[in-house]
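S.K.: Build me a model:
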Amino acid sequence: MTDFAGLLLPDRGEPAHRLTPVAADGLDAWLKDQPAQVRALAEAGRFKAKPGELLILPGRKDGEWSAAYGKAKAPGPWDIAAIAQKLPAGTYRIDGDGGDDHLPGALGWLLAHHRFDRYLAKPDPIPARVLLTRDAAAIAPTVALAEAVALVRDLVDTPAADMGPAELADAAEAVAKAHAAEFRVTRGDALDQGYPMIAAVGRAAVRDRAPRLIEIEWGDPAHPRIAIVGKGVCFDSGGLDLKPSSAMLLMKKDMGGAAHALALAGLVMGARLPVRLHLLIPAVENAVAGDAFRPGDILRSRKGISVEIGNTDAEGRLVLGDALARAGEDKPDLILDFATLTGAARVALGPDLPAMFANDDALAAELLAAAVAVSDPVWRMPLWADYAEMIKSTTADINNAGEGGMAGAVTAALFLQRFVPDATPWAHFDTFAWRPSARPGRPKGGDALGLRAAFAMLRARFVTP
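M.R.: Modelled structure (predicted):
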């Protein structure tokens, strides 16, 4: 993983290139205060102080230079990511008034240095650009956030051949060991008996990619208990309802929910939030073989709800159902789950905006406020109870897909809600976990969407200012 620790350092007055933010509506006033040479450079370079624009300014001595850049109207994590990507290696200081001068953009600065280059014979070297900040207390939390986002990206970007259920368990064990947490994996007969839907979805995979439930527990049992659940479908062929090749192409990312859940658990433990954490990741491969589960099958579930299989490609909600049931047995104060669950959510909201469902208005409001505060947007969708009719079954308690295909994200969330205790506040993130095109600080590929919002909510809820 990229080492972010040396890229954001306390400002102790050492030499550094100065970076001056300039707002577009203040450009004329700024230029009036500059020497003629700077005004000429700005005109020649057509510098309009738009976000992402950079103007290099020569210094008085050889090798000295500074820069002006376009300032965004509202500060956010990606404000200076584009600038960082354009700068050479070196040490930089952003002009400020001595206040919160590390900027929310420090996260984007760090992530501009992240690359997934595991499979490249000759990776392009990334210039090390060090940002100095007078807010030393902000360094460690910002680095932790960058590492969490990078973990999601790296796990999602790894091809399914190298990121099966066993490798996902290894990644979770590494996080558990880093925080001295309890770690366990349930598989084989114990999985068959205790988590029948997880076992059924994953049973067609070859032996070394067998299904399993991964769990981490951490924290003082006397503290409020929270459960974080992540869909870990390491590859989704669609099962016997086989996906077309175009839809299967990105299915290495179908464990993106698990990546989010694991990264969030790492943030919770790293920040030592006063909670009893329970992480659950049902890890499977939805493969095709003679013993694959079939359309029309009726599966038992851990909670005792019988499920008719309307579509084997709606497997994520099945494995989540058993994991959510297990999470609810310990009576947590809060359950969050993350899943790359439905194409319907992407049709409704596009790739950048995770659909968020919640059975508790106060929890939903906290998540939405946190999302705005940290510029990690989510959008609340309705748990519209009337649509439960769409996933009724005549032969079982519920159907995993139903008929008609309408309101697919809503009916998937309603399915999951059946496995959550009624009195437990619960939020479900239907996230894409993927960026289809590159943006500053956010390369094409796996990405964390909703992660920082969820962590900000947990920090606000459980840490007294």
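S.K.: CA atoms for contacts and neighbours, from now on please.
M.R.: Fine.
S.K.: now do the same end-to-end measure for stretch 114-132.
M.R.: Distance between the two ends of stretch 114-132: 19 Å, counting by Cα to Cα, to the nearest Å.
S.K.: I would like the residues contacting that stretch, please.
M.R.: 2, 6-11, 84, 87-94, 102, 106, 109, 113, 150, 153-154, 157, 441, 443 (Cα atoms under 8 Å, 6 or more residues apart in numbering).
S.K.: rerun at 6 Å
M.R.: Thr2, Leu7, Leu8, Leu9, Pro10, Asp11, Ala89, Gly90, Thr91, Tyr92, Arg93 (Cα atoms under 6 Å, 6 or more residues apart in numbering).
S.K.: Helices of the stretch 251-400 of the chain, residue ranges please.
M.R.: 256-270, 316-329, 343-349, 361-373 (DSSP state H, counting those that start in this stretch).
S.K.: and for comparison, fold this next one:
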Amino acid sequence: MLPCLVPDAVHALPLHVVTPEGWEHLPGAGFAKASGFTGKPGEIALLPGESGLGGALFGLPKSAEGYGALPYGLPEGSAWALQGGDAFQATLGWCLGAYRYTRFKPGKRAPARLVTPPGGEAAQIQATAIWRARDLINAPANHLGPAELAAAVGNVAAAHGAAFRVIEGEELRQGFPAVHAVGQGSPRAPRVAVLEWGAADAPLVALCGKGVCFDTGGLDLKPPSGMLRMKKDMGGAAVMLGLAEALMAAKAPIRLLLLVGAVENSVSGEAFRPLDVIRTRKGLTVEVGNTDAEGRLVLSDLLTYAGEHAPRLILNGCTLTGAARVALGPDLPALFCNDEALAGALLAGGLAAGEPIWRLPLHDGYANWLDSGIADLNNVSTRPMAGAIVAALFMKRFVPEAIPWAHLDLYGWNDAHRAGRPEGGEATGLRAALAGILDFLRSTDKSTS
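M.R.: Below you'll find the model as predicted:
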């Protein structure tokens, strides 16, 4: 159980979730009204009791994140029992708002705690997965390299009875040559973490995560400002790992394959170079137009491996392009998808979860922008346009056409503190993907039965 939750209501105070109309009859409402409380969304009013604090009123928020103002908006050390509101939304939002990254510095204060209401269990599952993803993204790169990221996958696998292995060394060089090429410049060796879970007769869902633990840009070196947050370049892997954890904890009726390409894109005499030609697992050769477009190279091998297992769907998550952020900003992951049913399920899942995503086109008219004179394709285009689309088109080359595939280009970070979204690492798209995947599988099972 997360530390912001308590299992019982022995010493809990009532937390009344109200709308602007109909709260005046509650005990202490006169005091709240005299204090200026109106019941607008997100507004908090403490109520007096016989021996001090007697409860609180809280204006029904517009989203789960709105409940995130409560853990630090209510007195430290207090415990609260929900009266009204939606149990799932309240539990999820409370947990999202209570999160702080405290590995190296204790929090300034402890959050108020919520008695887990009936119906809040599913929210705990999601919140636990989100906390894990946030912790991984927030971890400094000197404390989270490829080995540590792979170990994090192993920890989740062990907790849920999943099979786990790590591909490294000569096996990686031969079987995942693009992953090896990206990571060969770092003294912290690259590796691929593989998690498998579920019954053999269940539909297979393949998740692929870009796990670049730090991205200098390689020999096409980023400027200092561009490198400042590159510890979060493994955000796609963190989100996919969190998604896998949520699916396993919920005992989803699926078989799961999670692949994390854990590498560091460093500068050294061993680093791959601009205009190198590298081989991929699929057999296609790639001319390196820019060493800072390394994430798509890592994913090319993972997508090929996933496709070899003929899954029902493939989903990859990655902090891939600045172009997606220019187009959509930090909160909206860009969705690229080769299947209308899967795209519709993910878009609907995002809206249902209160975490919208936005679809961009896989416009084949730009595919020849990746042409190379000496290899099967280049990893970048020479044209300074449509960068997110071109990156998606590159990865599309490594996915079997018959397999539904979705690509989430996400930010993985909150630039400033908001209710339910503390500044720092964020599991962007996790809730949307969780809802969308399960809905897609349900709908396709019905259509084939």
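S.K.: which of the helices of the stretch 251-400 of the first structure is buried the deepest?
M.R.: helix 256-270 (a mean of 27; mean count of other Cα atoms under 10 Å).
S.K.: corresponding residues in the second structure for it?
M.R.: Aligning helix 256-270 of the first structure against the second structure (TM-score structural alignment) gives residues 235-249.
S.K.: Give me the distance between that stretch and the centre of its chain.
M.R.: Centroid separation between stretch 235-249 of the second structure and its chain, computed with Cα atoms, centre = their mean, to the nearest Å, is 7 Å.
S.K.: next one: stretch 206-226 of the first structure
M.R.: The answer for stretch 206-226 of the first structure is 18 Å, by Cα atoms, centre = their mean.
S.K.: Endpoints of it, how far apart?
M.R.: End-to-end for stretch 206-226 of the first structure, by Cα to Cα: 34 Å.
S.K.: what sits up against that stretch?
M.R.: Outside stretch 206-226 of the first structure, the residues touching it (Cα under 6 Å, 6+ apart) are 165, 181-187, 202, 275-284, 332-335.
S.K.: After superposing, tell me the mean distance of the match of helix 256-270 of the first structure to the first structure.
M.R.: Compared with the first structure after the fit, stretch 235-249 of the second structure shows a mean deviation of 1.0 Å (mean Cα distance after the TM-score superposition for the first structure).
S.K.: now what about that stretch, what contacts it?
M.R.: Contacts of stretch 235-249 of the second structure (Cα under 6 Å, 6+ apart): 125-126, 129, 133, 137, 209-211, 260, 317-319, 412, 427, 430.
S.K.: Show only the entries of the residues you listed found in strands.
M.R.: Mapping those onto strands (DSSP state E) picks out Gly209, Lys210, Gly211, Val260, Gly317, Cys318.
S.K.: Compare those and tell me which has the most neighbours.
M.R.: Gly211 (34 neighbours; other Cα atoms under 10 Å).
S.K.: can you pull the contacts of the closest residue to it other than its chain neighbours?
M.R.: Nearest non-adjacent residue to Gly211 of the second structure, counting by Cα to Cα, 6 or more residues apart in numbering: Met234, 3.9 Å away. If you count contacts by Cα under 6 Å, 6+ apart, Met234 of the second structure has them with Lys210, Gly211, Val212, Cys213.
S.K.: Could you measure from Met234 of the second structure over to Gly175 of the second structure?
M.R.: Counting by Cα to Cα - Met234 of the second structure and Gly175 of the second structure are separated by 21 Å.
S.K.: Map Ala162 of the second structure onto the first structure.
M.R.: Ala162 of the second structure maps onto Ala181 in the first structure, by TM-score structural alignment.
S.K.: burial of that match, as a residue count?
M.R.: By other Cα under 10 Å, the burial measure for Ala181 of the first structure, its neighbour count, is 16.
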